[in-house]
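J.: sequence unknown, structure follows:
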């Protein structure tokens, strides 16, 4: 349902609330975080039901990927809030003696959060946690493509949180456009690169800072693992990170695999076997749905390209009316085909073979920087080369997607995969200005800092910037020529 209220009056209320200073108080921040925790715990059933309606997610998957991580994040913020809010001492030059300085974290003001449909609660509430902890007022615009989830957010947040400081505004592109026409203190956007360009263009008019969480084609390098145990675990983790996470509709899902040609047949056999054991004879009953017919049609077109269709080794069926696409494996589709040049965002998994596993590094470097690189290997040399020679939002060895639930690690991209970092303390920092505050006494002053200038003062400054204070004393006493 599109928003029908008075947008200008709503934003004015948010600004007025912020200007009262109430959101800067630790007590207000704690009360809102605790209220959000209550929402997650008391409305868990509504959240899980909405995710099933929008995306066909099993309640276990929904709790694992959205409700659970959010509860953890709120508790983490409550635990560390006082420390995050505290000022930090900073040093000033000796020339400013006696003096002291500190870095004081202050909220930015009124924040706009535009979230995506694939994790409609996670990518809405995770940045909201940071914005609240930092003391801001917030407008959240959830995605209209997940209407049940958007409705739950709109109908619950205003009953739990301070409605004068935190608002949910529902609607489609027209509402999004109206929101972008307003002046914000920061915009946080999760979605596609195409829409991100629109957001940034609008933000530039008011010089509004923007953080964008995008995606990209996240590769997984699979080495020729020696033990059967390692092969089994790697295979299950790959499948869970692709087909078992929102049917592959995730920015950090594995987009394609790079593997040595000599190991590819073995890998395909393992993947086929574990697809069957994990998702059953009828995967339609256990794999999540595609979000809508447009996206289902987009995925179908990727597969129906003749040169791509010929490379399918498992799956390939789909039911657009049921919004279902079977977990599909492809071996060596053309590198210039759309399935290898565009982010897939669905349950299609290309497997690209290379002569030797080290070739995968050059392959990755030749393409836009990904949100994440995954590598399943015990080769320490390969690990070092991947970490040092590639650029991505993150690098994960021998697992996938675990970085998303880590409060101690920043989550975000680089280059075309986005910019800005959040989760844990990084979410707090995202919506905070760390303001330098310096204090100095009138007790002392230094005559050489003022005009008129002469060579003696020049030498004093040169010595000062080299931290040679003994030399300064000699110059002042006339014991060293300037």
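T.: Ah, there it is. Computed from a prediction, not measured in an experiment: that's the story for all the values here. Numbers count the residues shown, from 1 in each chain.
J.: switch to C-alpha atoms for all contacts and neighbour counts from now on
T.: Fine.
J.: quick one: contacts for the residue most central in space within the chain?
T.: A centroid search over the chain (Cα atoms, centre = their mean) returns residue 412, at 3.9 Å, as the residue closest to the centre. With contact taken as Cα atoms under 8 Å, 6 or more residues apart in numbering, residue 412 is in contact with 213, 371, 393-394, 418-422.
J.: Just among those, which is most surrounded?
T.: Top of these by neighbour number is residue 371, holding 29 neighbours under the definition other Cα atoms under 10 Å.
J.: Need the three-state assignment for that residue.
T.: Here residue 371 is recorded as coil under DSSP: H, G, I helix; E, B strand; the rest coil.
J.: for it, what are its contacts?
T.: By Cα under 8 Å, 6+ apart, the contact set of residue 371 is 214-218, 251-252, 392-394, 412-414, 417-418.
J.: Below is an additional structure, to be compared with the one above:
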């Protein structure tokens, strides 16, 4: 079977994948719970529903995406017809992370298959139940020469990176992303790197504070804070800081009760190493709320800490857990000073009713994507590109952006033979004057 050129085959295979995911949806939810007690609602909202929606959208639009696109010809090439062909790269490696192990395995895989590529998927070893199920669904859906999942630890990933690929798609930390980019450079392999960063969340004094607190608590503590686009720290205007902290506490209790440990809606930390890293971060701080932890359960409660030092250990790297530092600012100069100390983030959030302030923030700061008066939800719109910039990554995907990421755009000009203008051919003689005159008309 020619995987690269048969559009019908691509659609039929993706339809088979859609069917198999629906068949296994309850198994997927169960596997995510086994790996880190992810609530069923979050598993459906942030994992299975996003993949199913993307599959349906891709199947519906694949033929139009894959069709050659006519573009206007240049007068210099008259008469001609010019087209852009979407050509698959070939053999693609997808390395998926552990925090959304189902969604972030299948979204790039769907785009790569839709574009006509063959795929090797390396799921995360930190989520063994989900990764095993991902592998099972792939075996039930694809020919082994088309798509295959390779299970194993970081040494397996390193072995895969030493091979020659036509495209590499990696989701994970910035540190590992650099290693992937270095390995890809050995063969000049193009890459997409979906990384992370210190995602700021700015709360202006004009913001609707109660609503802002609810949306921030949801976006931050979903999946126990283990989300690459979660707010990493809060910058709250000093005039509303104390009031806002009270509102955050109220919303945490509204979401997870007086004892989040007993809540069925609060996930756990992925493993003991990450738990120890996070608890060590909390230890030196004045805890404003939460701060409780239980190692046997890999539990850390939703935690707010007071932060004054932008050079602290907590503020130097991506937190990736249910710990939220709260900083105060007096003016936009202070915001600028704080944000300039970090690389370009994967996400930025601003809560404000001040239109001018909103526009200044959006114009001045570079970031992968974000929201005004909400958090995280920009990820859910497949019509928006998702990706980082600078240290938070390169490249983009979701919907047609994913199809384009895994497609080489091949330019083709078809020249007619019924007319051949001699101007371009040597000997040139005095043709230069005529060329300048012609160029002046356009």
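T.: Received the coordinates, thanks. Just so it is clear, the structure is predicted and the values come from calculations on it, not from any experiment.
J.: before we move on, back to that, map the residue nearest to the centre of structure 1 across to structure 2 for me.
T.: When the two structures are superposed using TM-score structural alignment, residue 412 of structure 1 falls opposite residue 387 in structure 2.
J.: Distance of residue 430 of structure 2 relative to residue 178 of structure 2?
T.: When Cα to Cα, to the nearest Å is the yardstick, residue 430 of structure 2 and residue 178 of structure 2 sit 55 Å from each other.
J.: the more surrounded of these two?
T.: When neighbours are counted by other Cα under 10 Å, residue 430 of structure 2 and residue 178 differ, and residue 178 comes out ahead with 15 against 8.
J.: In which helix or strand does the corresponding residue of structure 1 for the more buried one reside?
T.: For residue 178 of structure 2, the equivalent position in structure 1 is taken to be residue 197, counting by TM-score structural alignment. Under the assignment given by DSSP states H and E, the secondary-structure element containing residue 197 of structure 1 is helix 193-205.
J.: same question, residue 302 of structure 1
T.: helix 293-304.
J.: what's that helix in contact with?
T.: Looking at what lies outside helix 293-304 of structure 1 - Cα under 8 Å, 6+ apart - the contacts are 290, 308-309, 316, 318, 320-321, 323-325, 338-339, 344, 346.
J.: next one: stretch 128-138 of structure 1
T.: Stretch 128-138 of structure 1 is touched from outside by 14-15, 17-18, 23-25, 29-30, 32-33, 73-74, 77, 81, 85, 106-113, 140, 165-167, 422-432, with contacts defined as Cα under 8 Å, 6+ apart.
J.: Just the ones in strands from those residues, please.
T.: Those of these mapping onto strands are 106-107, 110-113, 140, 166-167, 432, per DSSP state E.
J.: what's around residue 154 of structure 2, how many residues?
T.: Using other Cα under 10 Å, residue 154 of structure 2 has 12 other residues around it.
J.: Check the alignment and tell me where it lands in structure 1.
T.: Across the alignment, which pairs residues by TM-score structural alignment, residue 154 of structure 2 is matched by residue 173 of structure 1.
J.: cool, and residue 22 of structure 2?
T.: Counting by TM-score structural alignment, residue 22 of structure 2 lines up with residue 41 in structure 1.
J.: before we move on, the earlier item: of the contacts of residue 412 of structure 1, which are still contacts in structure 2?
T.: Of those, the contacts whose aligned counterparts also meet in structure 2 (both residues aligned by TM-score structural alignment, their matches' Cα atoms under 8 Å) are 213, 371, 393-394, 418-422.
J.: Which single one of those residues is nearest to residue 387 of structure 1?
T.: residue 394 (9.1 Å; Cα to Cα).
J.: nearest spatial neighbour of the closest one, skipping sequence neighbours?
T.: The spatially closest residue to residue 394 of structure 1, leaving aside those adjacent along the chain, is residue 372, at 4.8 Å (Cα to Cα, 6 or more residues apart in numbering).
J.: Does that neighbour touch residue 250 like I think?
T.: No. Counting by Cα atoms under 8 Å, no contact exists between residue 372 of structure 1 and residue 250, whose distance comes to 11.6 Å.
J.: intersection of neighbour lists for those two?
T.: If you check residue 372 of structure 1 and residue 250 against Cα under 8 Å, 6+ apart, no residue is contacted by both.
J.: These two: who's more crowded?
T.: Summary of the neighbour comparison: residue 372 of structure 1 and residue 250, criterion other Cα under 10 Å, with residue 372 having more neighbours (29 against 21).
J.: for that one, what are its contacts?
T.: Residues in contact with residue 372 of structure 1, defined by Cα under 8 Å, 6+ apart, are 218-219, 252, 392-396, 413.
J.: Which of the residues you listed ranks first by neighbour count?
T.: Top of the contacts of residue 372 of structure 1 by neighbour number is residue 252, holding 29 neighbours under the definition other Cα under 10 Å.
J.: residue in structure 2 matching that residue?
T.: With TM-score structural alignment as the criterion, the equivalent of residue 252 of structure 1 in structure 2 is residue 229.
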